[in-house]
Each structure stands twice: as structure tokens, then as C-alpha cells.
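A.B. asks: Provided below are the primary sequence and the corresponding predicted coordinates.
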Amino acid sequence: MSLAGLGWALGARLVAPLLALHVRRRVRIGKEIAGRIGERQGGGAARPPGRLFWLHAASVGETISALPVLEAMAARDAGLRFLVTTGTVTGAEMLGRRLAPGLAARVDHRFMPLDVPGWVARFLAGWRPDAAAFVESELWPNLLAAARGRGLPMALVNGRMSSRSFARWRRAPALAGEALGSFRLVLARSEGDRRRLATLGAAGALCWGDLKAAAPPLPVDAAALARLRAAVGGRPVFLAASTHPGEEALAVAAHRALVPRFPDLLTVLVPRHPERGEGVAAEAEAVLPGAVARRTAGGAPGPGVSVYVADTLGELGLFYRVAQVALIGGSLVPHGGQNPLEAARLGCPILLGPHTGNFEEAVDRLLAAGGALRVPLGTPPGGALADAVAGVLSDEARAQALTKAASGIADAHAGLPGRVAEALLDLLPPGQGSGSGVLVGTGPGGRDAPQGPIA
């Protein structure tokens, strides 16, 4: 182990008491489940008999992109069991909603242990996975070191390494090389990610495509969709999907600018983090008094409601199906953008702000094919967004051309989950192993940027 690795391990041991307190604080704000905080220290193992594959998906986006792979693996190996870990409560909730009943019986969920040597050792010893894969961008040095010690075959799937994370990892080249060199298989989501991962130590990294480009259409509850369509009626609907702080205000400003031309316009705000719903609604109410309703408060987008705050989890497919145009959140502010292909699969015309680095290749393909429109930042606030929305709402032929072009891009990687599933199944040892393995991921501290001791 490198000196950097030893330093990380020592630092984690020293801060472990503070991490335990941090987890308890997160319980109070709804980001942890009180009865399951022991899982953050590696507890709660209940290993089933037979072969066990461990899949880690940090949060909601990773969970959604991994589900088709999980389903394909289960279909190909009827006796395989799965341990799925997430780093967030919302990721766990999404998993519970999306798993088909037959597959759910073969899946155990736990929260990922924090990266303290004793905690990850307890987790690995309790579960003894036979092979493992991380989705996207988690690199936990202590977990990876423990995994290497157990010899667990593992893969990094849909590997993501942003330019910012790349610059941070380059400050700790030995640590990066140890982590990425532990993988038997590294599948990057894009050529840019593959090059950065290879430079840091994943010499054999491959790029087969982005799993988020291969996900099925977002699901919908048929009864909820019928109710929503009845409430909306024939009104034009502008959707601001998966928004981040600052974007809701721009969407509301755009709404005000659009009302003279579209007097019955309904603007739907879906915050990326539903817990922000109350604040988002209050912000909109200050601009449009008496014209705002919030879904979790029982509101509906009926007559008199101009802005509807849809602050629920897992219902974005519902709103894409009723909208005539959608802004993809995270792109008007420097976040990097959310997944535009979710809208493409549901035939909703796509608007993008200037910040789309999280889905750079998908966005480039959409723009080149005429499947999305770029919205520049400008003055007055929301003015350029209002112009783009009006351009789509007032021109049905243009809207249809956008959706047709976007659909072709969204369908390009339909066979990718099956191909990835085959590669992951190849990691498993033959026969009915009792579990001896290890695991790995891509980005110290989670998501995509180093956290904790490496800042």
C-alpha cells in the first residue's frame, strides 16, 4: 500500500467517531434511517446461500441506470443472488419502487459502509460477495484495499471521471493507481472518461457507451397519469425537470414572460431533491401569490394554478408525458446537467442550458442531430428560456422534429445492458462459491470528486 493509502486509512480511523456522530445528525434531517445506521459501520449482514453478486449504485441516477443490467444478469443466471448497496436513502427508495417482485425476492439492500477500515472489513467479512461492480464514480480507498486483500473480482461500470475530479486525483497518483488498478474490468461511459481513467491507472479501460443512454422509459402509474391529464386539460405545459437551486427562479421568470402569449400556461417544477419542495413553492408564491400548488401538500394543477411544484420522488416520467417542452435541470447553473435522454424516450422536446458536462457525449449527439435546443444565459432573467419555450409551444412541426431526432439518439444503445451483464457474469467463479471476494469503484469520497482526506 502506498504512503497515501496508509495516510487515508489512518485519517479514517481518527475521524471515525466524528463520522458516527455525522450519521446520527443525518438521521435527524431525513438523510439516514434510524433503524439502519449500523449498516454504515458494516453491520447487518445476512448472506444468502449460493453465489452472490454485489452491485453498488451511489444514488438515484446510478440505481436507475444499473437496474436493466441487474435484470439482464438475473435473467441469464436463475440461481444468482444480489446484494445492492446505495449511499442514499433516495437511492434505496428508488430501488424498492423499481424492482419487479420476482427480482426483488433475489435482492438484498444495504447502505454502503463508510470508508473506515474496521467498518468495511466487517461488511466484506459478513457478506463475502463472489464478484462486484460499482456504478459510475465511487473510489473508496480503504474499501478497495480491503477488497484487494480478499481477491474479489470486480468491475467499474459506466465509469465517470470528470475533469475536476481528474485534476484532484492527479495530486495523489499512487492512490489513484492502487484504486483503479484493482479492477479486472473498467467500462467508461464516454471516451473522455476512458482517457482520464486510463491516465490515472485503468490501463485497460474500455468505452462501450453510457448506460443512462440505454435505460428504458421512465415508468408511470396509469391512474396517476389519467388524473393529471384530467387536471391539466388542454393547457400548454412547460416542465422544468430535476432542477437545482437557482433554476426554479429562472423558470418562474420565464413563466411570467410567457403568460401574455400563453395565458393558460402551466409551469411544472420538479426539484432534483424533493425535500426542497417547500422552499421552491415559497419562492414561486412570492412571485405569483395564490397561483402555486405543491404536490406533497395535496395540491393539484387545476384552474387557478400557474406553477405546480412536483416535489415527489420517482414521478418524473409522469410529468414528461404531459409536458409539451422540458428544460433539463442542472444545466442553467454550473452543476453539469441531468440526463436529457429520459425526456427523449418519452417524446418531450428538450431544452438545455450551457452546463451539460455530465452528459457531454449524449448532448453533443442530440444537438448535432437536431434533437435538443441550447438555451443561453441572458438578461433579463429567464428571457432566453422564455423565448426557447415559446418557440417550441408555438411551432408544432418544430416540436415534432425535435422529438423524432431525439428518439433516434435515445435508442442507439438499446443492447448495452445485456452486453454489460454478460461481462459481469464472467467475473463470477464457476460453481456455488461461498464468497471470498472484494470490490471497487471510481472517485474518492463518492459521486465523482474526492472527499474527506483528499479535498
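C.D. replies: Received, thanks.
A.B. asks: C-alpha only now, for contacts and for neighbours.
C.D. replies: Noted.
A.B. asks: and the gap between residue 173 and residue 299?
C.D. replies: 52 Å (CA to CA, to the nearest Å).
A.B. asks: for residue 433, same thing?
C.D. replies: 53 Å.
A.B. asks: ok, now residue 205?
C.D. replies: 49 Å.
A.B. asks: out of the two, which sits in the busier spot?
C.D. replies: Neighbours per residue (other CA atoms under 10 Å) separate residue 205 from residue 299, with residue 205 holding more: 24 against 14.
A.B. asks: Excluding chain neighbours, give the residue nearest to the more buried one in space.
C.D. replies: What sits nearest to residue 205 in space, not counting adjacent residues and going by CA to CA, 6 or more residues apart in numbering, is residue 186, at 4.8 Å.
A.B. asks: for the stretch 1-150 of the chain, what spans make up the strands?
C.D. replies: 52-57, 81-86, 107-111, 131-135 (DSSP state E, counting those that start in this stretch).
A.B. asks: picking that back up, tell me which element the residue nearest to residue 205 falls in.
C.D. replies: strand 185-188 (DSSP states H and E).
A.B. asks: In contact with the closest residue to residue 417 other than its chain neighbours, which residues are there?
C.D. replies: With sequence-adjacent residues excluded and distances taken as CA to CA, 6+ apart, residue 417 is closest to residue 69, at 4.7 Å. For residue 69, the contacting residues are 417, 418, 420, 421, by CA atoms under 8 Å, 6 or more residues apart in numbering.
A.B. asks: okay, now residue 361: neighbour count?
C.D. replies: There are 17 residues near residue 361, going by other CA under 10 Å.
A.B. asks: Let's verify it: helix, strand, or coil?
C.D. replies: Classification of residue 361 by DSSP: H, G, I helix; E, B strand; the rest coil places it in helix.
A.B. asks: circling back to that earlier point, the contacts of residue 69 into CSV, with extra columns for neighbour count, secondary structure and distance to residue 196?
C.D. replies: Putting the contacts of residue 69 into CSV (neighbours: other CA atoms under 10 Å; DSSP: H, G, I helix; E, B strand; the rest coil; distance: CA to CA, whole Å) gives the following:
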residue, neighbour count, secondary structure, distance to residue 196
417, 25, helix, 23
418, 18, helix, 25
420, 22, helix, 21
421, 20, helix, 24
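A.B. asks: Pasting the second one now:
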Amino acid sequence: MAERRPIALTLYRALGRALTPLLHLLFRRRAANGKEIEGRKGERFGVPGVPRPKGSLVWIHAASVGETMSVLPLIEQLARDGHSVLLTSVTVTAAELAEKRLPENCIHQFTPYDTPDCVSSFLDHWRPDLAMVVESEIWPCMFDEVHQRGVPFALLNGRMSESSSRNWMKAPKTSGYIFKCLDLVLAQSDADKQRFLKLGCRHVEMPGNLKFDAAEPAAEEDDRRQLADQIGDRPVWMAALTHPGEDEIALKAHARLLEEYPGLLLLLVPRHPARADDVAALVRESGHALARRSCGDPVVAETGVYLGDTLGEMGLFYRLAPVTFLGGSFNDAGGHNPVEAVLLGSALVTGPRVANARAVYKDLWEQGAALKVAEPPELASEIARLMDHPDSRKEQVDRAMNLVIMGRGALTRTADFLRPMLAGASQADMMERGDGQGA
């Protein structure tokens, strides 16, 4: 007899159905702010944008750019092995990244809203042979519907903070039901593994963090050379992947640093290029001469801030910045993946709020492989310390690189753990096509 849904989950599902009309208003508002694509509205309500490909289909859900980047190597490997892959995400920036980076036999769709009707419509069309979610994407309706259909279900690169674990434990019947929907959890760290086990997950392994296996981000050499020639011998630092409030912090730090380093150039790269006009206005209000990447503006002698308001060019910017403040660490964004900066030799400074990659940052801070700034006013002095001591800066970068190298291998181990589930998906596909052997 199938396990009955907990009352809380039943109420959640009913609430989702009741509030579905409001989701149309929410979508319209988000689209007006550049956070949704009007022409792809149907996808958010489970209406497919393209046909399902023939054969086995692996569905991977990743919320945003960071999660998408972490699973791209796995998607590429699945594609090489002959699997069609459906990648879903929530954010527009992740969709734009997918358009550029997904292999040919892979599809991107926006994630349906977590209501019974939206998720059911999505699953009815796509019929995945294997479903996987990335990191901490735990959606009750999604988990329930996938489980009810008997689709093999895994959590990749799973992370669970202590506070989130405590919150789930407050509703043990609901959390027990939801987490038992997962057939396999692949955790980032042993601490994450233990939390998932306490929450009732049936099979938990710890292959490591996929983010350590990230490839060195690419850059067009002609673009790098052109910008490097324009910058010349000017000192440079970068504020990367910033969020609202952090642009102001970076600009204040830059003003202080200019007192000590005349001619200093700030590369300011917001996390979401859609905010570029607002960030540009802040730069002008601060009195700095601005050049914008999206407009093709060159860096000239008077340029104080170069705004990197394009997508997919972090490899270019990291190559130009010997020192980087990595954003998302002074607000509630939870920090961003530091591995790309490390791979390209940029010394890192961060704020303290990095819950999304806490284990990685803990190692970086403890090993002297990155600097943690407790409060925004301290940022300028830490940037200056790295600029003033190139030998110490190189030692920090080398320690960070060693940590990344030691952490690699999660991709291979993850693929090994997934192999039985993938074999099952391929077998199901053969049976559907009539290739299996009858009894």
C-alpha cells in the first residue's frame, strides 16, 4: 500500500492549485523586470516549448548559473554517452548560459512552478527516465510527483545547511516523506551526508563537490589582448558577481584605494547583467568615469570603472584582475563558486556570508587561500594588502590552487554512483522501443 501523503503536503498541494491564477500575475511582474522571458511563459506552467526527443531522457534541474555550471561537465559526459538531457532552471541568466553551452542533443526549459498541475503537465510531456536535482533544490510537489510516477530520482552535489536541517526536522512526517522520495543523494561533504541521513534519505554517498571539477573558463584571446593593451600598466582589481548593495561597497572601497593608487582601475561585474543600467548610474553618481563592455567602450586613461555587463565572460575578467572581491558574500545570496577565480590566478577576498559553498570557503579561509572580510569598510585595506605584497598574493593563489586540485575527482565518482541508474534508464528505453527480451 502506498504511503499516504502527510497533511502538510496535502495542504501545500491544495494551496498551489488555489494560488495558480496569482502565478500569472507574478510572471507578468517578473517579466517586466527582466526576470522571465515572456515568450516562454508556458514552460513555467508545465506547457512544453519543444517536443520530447526519442529515446532515453535524463532530466536535470539546476536553479541558476552556479548550479548549472557545476553540472555542465556531467551533462557533456551524458551527451557523449548517447543520452538526451533536459536541463531546467529558474533564472534567465541560466537559460542564456544553457543556450551557449549545452551540447547539441540537450534541451533547456524553464522549471515549472511547484504546483500539482504545473508539475504533472511537465512530467506528462517529458516522461524522464531519470530525474536529478542539484544542490538544495527541494520542491515538495516536484518530489512527490516524480516519486508517485516511479521515476528514479537523485540529488546531485547535495548540500544541506545546519539551519535548513533544523527547519526540516520541525516537521518530521513531512520531511520524512519528501526526503524518502529520493533514491540516491550524492552529498558535497560528510557534514551534508550526515544531515541528509538524519532527514530520512535512504541512500546517501559522498563523492565530493562537483564545483572543484569546473573547467577553466574560456576567453577570446583577441579580447583579452585588446583589453590588456588598453589597461597597460595600470593597477587593477575586480568586484565580481556583485548583488544590490555590494556595488556601493565596491565603489566606496575603490574611492579609498584611489587615494593610495592613482590610476587604479576597477572591473565591476554584476551577477545579473540585467542590472547593468542601475549599476552604471551608481558609478556615475560616485564620480568615476565609466566604460561599459556591452557598449564596446574602450578603457582610456580617464576610465575609473569598467563595467563588465555581459554574460559568459568571467574567464576574460578574471584573467585581467590579479585581485578579486567575490560578491554574494555581504548579502543573503550565499556566496558564489570561487573555483573559476582560483583556476585563473586571481587572489580572492570575500565577505563572510557564503552558505552556498560554506565547506569550500572554510577550507580556503583556514588554509590562507582566501581572505575573509568581516565588514564592508575593511574591504579596501584587504585589497590594498594583496596589491602591496605580490609575493604573499602569489602564495595565496598557490594555496588556493592546491586546494582545488586536491578536491577534484567528484565528477568521476558521481558518474560511478549514477551508472546503475543510467543503465536502468537505458533499459527502460529499450523496453519501450520493444528492444528488450520478452519473458
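C.D. replies: Structure received. Given the structure is predicted, the values throughout are model-derived calculations rather than measurements.
A.B. asks: quick one: the residue nearest the centre of the second structure and residue 129 of the second structure, what's the gap?
C.D. replies: Central residue of the second structure (CA atoms, centre = their mean): residue 66, 1.6 Å from the mean position. Taking CA to CA as the measure, residue 66 of the second structure falls 25 Å from residue 129 of the second structure.
A.B. asks: and stretch 413-428 of the first structure, how far out from the chain's middle?
C.D. replies: Offset of stretch 413-428 of the first structure from its chain centre (CA atoms, centre = their mean, to the nearest Å): 20 Å.
A.B. asks: next one: stretch 30-40 of the first structure
C.D. replies: 21 Å.
A.B. asks: Which stretch of the second structure lines up against that stretch?
C.D. replies: On the second structure, the counterpart of stretch 30-40 of the first structure by TM-score structural alignment is residues 34-44.
A.B. asks: So which bits of that stretch are buried?
C.D. replies: Of all the residues in stretch 34-44 of the second structure, those buried under the rule 16 or more other CA atoms under 10 Å are 35, 36, 37, 41, 43, 44.
A.B. asks: Just those: which are in helices?
C.D. replies: Residues of these located in helices (DSSP state H): 41, 43, 44.
A.B. asks: Let me see the contact set for residue 257 of the first structure.
C.D. replies: Residue 257 of the first structure touches 382, 383, 386, counting by CA under 8 Å, 6+ apart.
A.B. asks: what about the helix of greatest length in the second structure, how far off from the first structure?
C.D. replies: Ranked by number of residues, the top helix in the second structure under DSSP H is helix 7-32. Following the fit onto the first structure, the mean deviation recorded for helix 7-32 of the second structure is 1.2 Å by mean CA distance after the TM-score superposition for the first structure.
A.B. asks: Check which helices and strands that helix is in contact with.
C.D. replies: helix 116-126, helix 172-179 (3 or more CA pairs under 8 Å, 6 or more residues apart in numbering; DSSP states H and E).
A.B. asks: Export those as a markdown table, with columns for distance to residue 199 of the second structure and mean neighbour count.
C.D. replies: Conversion of those to a markdown table gives the following (distance: least, CA to CA, whole Å; neighbours: other CA atoms under 10 Å):
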| stretch | distance to residue 199 of the second structure | mean neighbour count |
| --- | --- | --- |
| helix 116-126 | 24 | 19 |
| helix 172-179 | 6 | 19 |
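A.B. asks: Those helices into CSV, with extra columns for distance to residue 424 of the second structure?
C.D. replies: Shown next, in CSV, are those (distance: least, CA to CA, whole Å):
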stretch, distance to residue 424 of the second structure
helix 116-126, 17
helix 172-179, 21
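A.B. asks: And these: which comes nearest residue 31 of the second structure?
C.D. replies: Residue 31 of the second structure lies closest, by CA to CA, to one member of these: helix 116-126, at 18.6 Å.
A.B. asks: how far off strand 57-61 does the closest one point, in degrees?
C.D. replies: When axes from the mean of the first three to the mean of the last three CA atoms, to 10 degrees is applied, the directions of helix 116-126 of the second structure and strand 57-61 differ by 150 degrees.
A.B. asks: Show the contacting residues for the residue in the first structure sticking out farthest from the centre.
C.D. replies: For the first structure, the residue at maximal distance from the C-alpha centroid (CA atoms, centre = their mean) is residue 260, at 36.8 Å. Shown in contact with residue 260 of the first structure (CA under 8 Å, 6+ apart): no residues.
A.B. asks: What residue in the second structure is paired with residue 309 of the first structure?
C.D. replies: Using TM-score structural alignment, residue 309 of the first structure sits opposite residue 307 in the second structure.
A.B. asks: List the neighbours of stretch 395-414 of the second structure that are in contact with it.
C.D. replies: With CA under 8 Å, 6+ apart as the criterion, stretch 395-414 of the second structure contacts 73-74, 186, 207-210, 212-213, 339, 342-343, 345-347, 363-364, 367-370.
A.B. asks: Now intersect those residues with the strands, please.
C.D. replies: 186, 347 (DSSP state E).
A.B. asks: List buried residues within the contacts of stretch 395-414 of the second structure.
C.D. replies: For the contacts of stretch 395-414 of the second structure, buried by 16+ other CA under 10 Å: 73-74, 186, 207-210, 212-213, 339, 342-343, 345-347, 364, 369-370.
A.B. asks: How far away from the center of its chain is the strand holding residue 186 of the first structure?
C.D. replies: 18 Å.
A.B. asks: Same check on stretch 316-330 of the first structure?
C.D. replies: 17 Å.
A.B. asks: Name the residues of it that are buried.
C.D. replies: 316-330.
A.B. asks: Then stretch 221-241 of the second structure?
C.D. replies: Quick answer for stretch 221-241 of the second structure (16+ other CA under 10 Å): 224, 227, 231, 235, 236, 237, 238, 239, 240, 241.
A.B. asks: Identify the residues contacting it?
C.D. replies: Under CA under 8 Å, 6+ apart, the answer for stretch 221-241 of the second structure is 247, 250, 261, 263-272, 298-300, 316-317, 319-328, 336, 383.
A.B. asks: Let's see that with 6 Å instead.
C.D. replies: Stretch 221-241 of the second structure has contacts (CA atoms under 6 Å, 6 or more residues apart in numbering) with 264-271, 299, 321, 323-327.
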